[in-house]
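> no sequence on this one, just coordinates:
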């Protein structure tokens, strides 16, 4: 199997699993865009709106409403930057962390039940694949 065919097969599996994980989110879960911003801030720490947008490969203007909604709901806090007071810095609040953890817990519970049907070897292969997918996701490609 060549690299292109392999890539298409892996992408297809990721897309299908991602779709299923989205379906397993409970009622009242955060919208995907809010979840993505919260997840980024949780993993990477405080950041300016521009830094968050760049990391998510979006334009800052595209996320303005998302930032405002998260702030209005008390899930993120916005403070003046320490270096440049005109630039705001976003950080996850305690309620934001709880909302994110609750959302992840619902999907993790479904995935744990699904993984229980696999052999220990198969689960080990998926754990290795998860590590490799993280590395691939962090790969910078020219162009």
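Received the coordinates, thanks. Since the model is a prediction, treat every value here as computed from it, not as a measurement.
> alpha carbons only for contacts and neighbour counts from here, please
Fine.
> check contacts around residue 106.
By C-alpha atoms under 8 Å, 6 or more residues apart in numbering, the contact set of residue 106 is 24-26.
> mind checking which of those residues land in strands?
Applying DSSP state E to these, no entry is found in strands.
> give me the buried entries from the residues you listed.
The neighbour-count test (16 or more other C-alpha atoms under 10 Å) applied to the contacts of residue 106 identifies 24-25 as buried.
> closest one of the contacts of residue 106 to residue 66?
Within the contacts of residue 106, proximity to residue 66 (C-alpha to C-alpha) peaks at residue 25, which comes in at 19.1 Å.
> please name the residues that touch that closest one.
103, 106-107 are the contacts of residue 25 under C-alpha under 8 Å, 6+ apart.
> at 10 Å instead, please
Shown in contact with residue 25 (C-alpha atoms under 10 Å, 6 or more residues apart in numbering): 102-108, 110.
> which parts of the protein are strands?
76-80, 88-92.
> if we can go back for a sec, can you list the contacts of residue 25 in CSV and add distance to residue 136?
Formatted as CSV, the contacts of residue 25 follow (distance: C-alpha to C-alpha, whole Å):
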residue, distance to residue 136
102, 27
103, 25
104, 22
105, 25
106, 26
107, 23
108, 22
110, 25
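> put this next to the first one:
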């Protein structure tokens, strides 16, 4: 049904490495999905948390920088910024270099919301690891997490 030209090129010449890449991608994806599902449904949504996280990690941004960095449509970002500004999770100040632009900065209240979200996820993760992993498996997971960070930084 698929002509040969539609065949996807192999991930790696090494089939074991290709299989490992798939397993790691699936494991990280499923874990990420599950941890996001553990958030308080009455709290901020994923897009709000992504914006707050970006501001925390990368510092002050203009709205257009935030939209580009988070791959958000300007209309979506406008709604998010209104929501977080109303709750004093961010501040908007005029850009001293260009008064037509504003600078968005996370506030201590925004940091508190972000930290609470992280704590909720870490609490679930710690409980899941405690109930499903042996001490040896936990040690292996610690090593694997260090290796994944090295790969991510490569």
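Structure received. Model, not experiment: these values are computed from the prediction.
> sorry, back to before: which of the contacts of residue 25 of structure 1 are retained in structure 2?
Mapped onto structure 2 and checked by both residues aligned by TM-score structural alignment, their matches' C-alpha atoms under 10 Å, these keep the contacts 102-107, 110.
> out of the contacts of residue 106 of structure 1, who's nearest residue 39 of structure 1?
Nearest to residue 39 of structure 1, judged by C-alpha to C-alpha, of these is residue 25 at 15.0 Å.
> mind checking what that closest one lines up with in structure 2?
Here residue 25 of structure 1 is matched to residue 39 in structure 2, going by TM-score structural alignment.
> all helices of structure 1, in order?
Applying DSSP state H to structure 1 gives helices spanning 3-23, 32-44, 49-55, 60-72, 94-115, 120-137.
> read off where the third one ends up in structure 2.
Yep, that's helix 49-55 of structure 1 we're talking about. Aligned by TM-score structural alignment, helix 49-55 of structure 1 falls on residues 63-69 of structure 2.
> which positions in that stretch come out as buried?
In stretch 63-69 of structure 2, counting by 16+ other C-alpha under 10 Å, buried: 63-64, 66-67.
> now, which of those sits nearest residue 140 of structure 2?
residue 66 (37.0 Å).
> next, the contact list for the residue nearest to that closest one when sequence neighbours are not counted, please.
Spatial nearest neighbour of residue 66 of structure 2, chain neighbours left out: residue 51 (7.2 Å); criterion: C-alpha to C-alpha, 6 or more residues apart in numbering. Residue 51 of structure 2 makes contacts with 57, 66-67, 69-70, 72, 77, 80-81, 84, 90, 106, as judged by C-alpha under 10 Å, 6+ apart.
> one more: residue 37 of structure 2?
So residue 37 of structure 2 contacts 31, 121 (C-alpha under 10 Å, 6+ apart).
> go on, residue 113 of structure 2?
Residue 113 of structure 2 neighbours (C-alpha under 10 Å, 6+ apart): 43-44, 49, 52, 89, 107, 119.
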